[in-house]
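Enquirer: Here you go, sequence then predicted model.
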Amino acid sequence: MSDNNQMNKQDVDIYRDTYLRFLGYSNELGEAFRPIWPKHLVNLSYAVAVAYVLADTVDKAKMVHEKQGSSNRDVAIKAGDVLIWQMFASVIIPGYTINRLTNGTRFMVKRFKVPNARYIPTAIGLASIPFIITPIDKLIDYLMDETYRKYLK
């Protein structure tokens, strides 16, 4: 393997640049399927998402810890940044957004007596996931830049 290929492979963040990233969105699937899944499966989807967030947090803190000259404060700041960002951008806000979309859709199909509408809220929730990811990520970046990150500089 050439040095260039090794460097590119080392630059890959498995939590952000691979399919592992989708584990952070498992709770969104849980929320989309909430109208038709048992509650314990929805809760399990949150457990998977939080486990992903914690693994990414530990990974990023470990990377800072292994850098020469880093302090415990540097490690704590990085861990806090990743934990806060991931919890809001991957779990809390997307989960809430999909929950409200599916709940609102359920209300509308019942109100307008749409026949055979059991799966419509889930379909709406699933279809919305790709459209909410980037705006939420940008919003959390902005909010953290203006609060947490600004305070720590």
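Expert: Here it is on my side, so go on. Residues are numbered from 1 along each chain as shown.
Enquirer: all contacts plus neighbour counts: C-alpha atoms, from now on.
Expert: Noted.
Enquirer: how close does residue 140 sit to residue 10?
Expert: Applying Cα to Cα, to the nearest Å, the value for residue 140 to residue 10 is 27 Å.
Enquirer: Which of these two has more residues huddled nearby?
Expert: residue 140 (19 against 10; other Cα atoms under 10 Å).
Enquirer: can you give me the helices in the protein?
Expert: Along the chain, counting by DSSP state H, helices occupy 3-11, 26-33, 39-66, 72-86, 93-111, 120-146, 148-152.
Enquirer: most neighbours per residue, which of those?
Expert: helix 26-33 (a mean of 27; mean count of other Cα atoms under 10 Å).
Enquirer: name the helices or strands packed onto that helix?
Expert: On a contact count with 3 or more Cα pairs under 8 Å, 6 or more residues apart in numbering; DSSP states H and E, helix 26-33 meets helix 39-66, helix 93-111, helix 120-146.
Enquirer: what about versus this one:
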Amino acid sequence: MAKKDSTNMLVERFRAAGFKITPQRMAVFQFLEGNTSHPSAYEVYEVVKRRFSTTSFATIYNTLNAAQEMGLVLELTLDPKKRHFDPNTSLHHHILCMKCRRIDDVGGKVLGGFNVDSFEIGDYQVTGFSVDFHGVCPKCRAQQH
């Protein structure tokens, strides 16, 4: 889906949920689309605040929480120091660098394929799962030598 189409879809979903589409919310949507850096709420706030100086952190936080509750972004909790958000909601995993705290995507093929539509554990029907890896990124490893 093209970036503009994705942003339009976010706008439609927020409007359908009764949210007003403010310039600050549009800036959040535009920043997230195609973003692979897994930003924290504060990182999104810093970017939006440069464009709209009166933006509050609460606006950013509430927008991200609403998007997460609607399934439009993933909330990543693999870094215990802060929450991160991922606009890529397809099945994939993440790796956290324990030195610089960078988060990268890991392709779903790492663990083999699971069909969550027919996967059960006990009496549970599994609707999704995530696996988080921890390690040291190439940049930090190079600095160690």
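Expert: Noted; the coordinates are in hand. Owing to the predicted nature of the structure, the values given are computational and were not obtained by experimental measurement.
Enquirer: Can you give me the TM-score here?
Expert: Here the TM-score for the pair of chains, by TM-score structural alignment, normalised by the length of structure 2, is 0.27; 65 aligned residues with a Cα RMSD of 4.5 Å.
Enquirer: Distance of residue 121 of structure 2 relative to residue 49 of structure 2?
Expert: 45 Å.
Enquirer: The two: who's more crowded?
Expert: Per other Cα under 10 Å, whichever of residue 121 of structure 2 and residue 49 has more neighbours is residue 49, with 17 against 7.
Enquirer: packing partners for the strand or helix carrying the more buried one?
Expert: Assigned by DSSP states H and E, residue 49 of structure 2 belongs to helix 41-51. Identification of packing neighbours for helix 41-51 of structure 2 by 3+ Cα pairs under 8 Å, 6+ apart yields helix 23-32, helix 57-69.
Enquirer: Run through who's touching the longest one.
Expert: Yep, that's helix 57-69 of structure 2 we're talking about. The contact list for helix 57-69 of structure 2 (Cα atoms under 8 Å, 6 or more residues apart in numbering) reads 14, 24, 25, 28, 41, 42, 44, 45, 73, 74, 75, 85.
Enquirer: Cross-check the contact I'm expecting between the fourth one and residue 42.
Expert: No - counting by Cα atoms under 8 Å, residue 28 of structure 2 stays clear of residue 42, with 11.6 Å between them.
Enquirer: Among these two, which residue is more densely surrounded?
Expert: residue 28 (21 against 15).
Enquirer: contacting residues around that one?
Expert: Applying Cα under 8 Å, 6+ apart to residue 28 of structure 2 gives the contacts 44, 48, 60, 63.
Enquirer: so which of these comes closest to residue 138 of structure 2?
Expert: residue 44 (25.2 Å; Cα to Cα).
Enquirer: give me every residue that touches that closest one.
Expert: Residue 44 of structure 2 neighbours (Cα under 8 Å, 6+ apart): 28, 31, 60.
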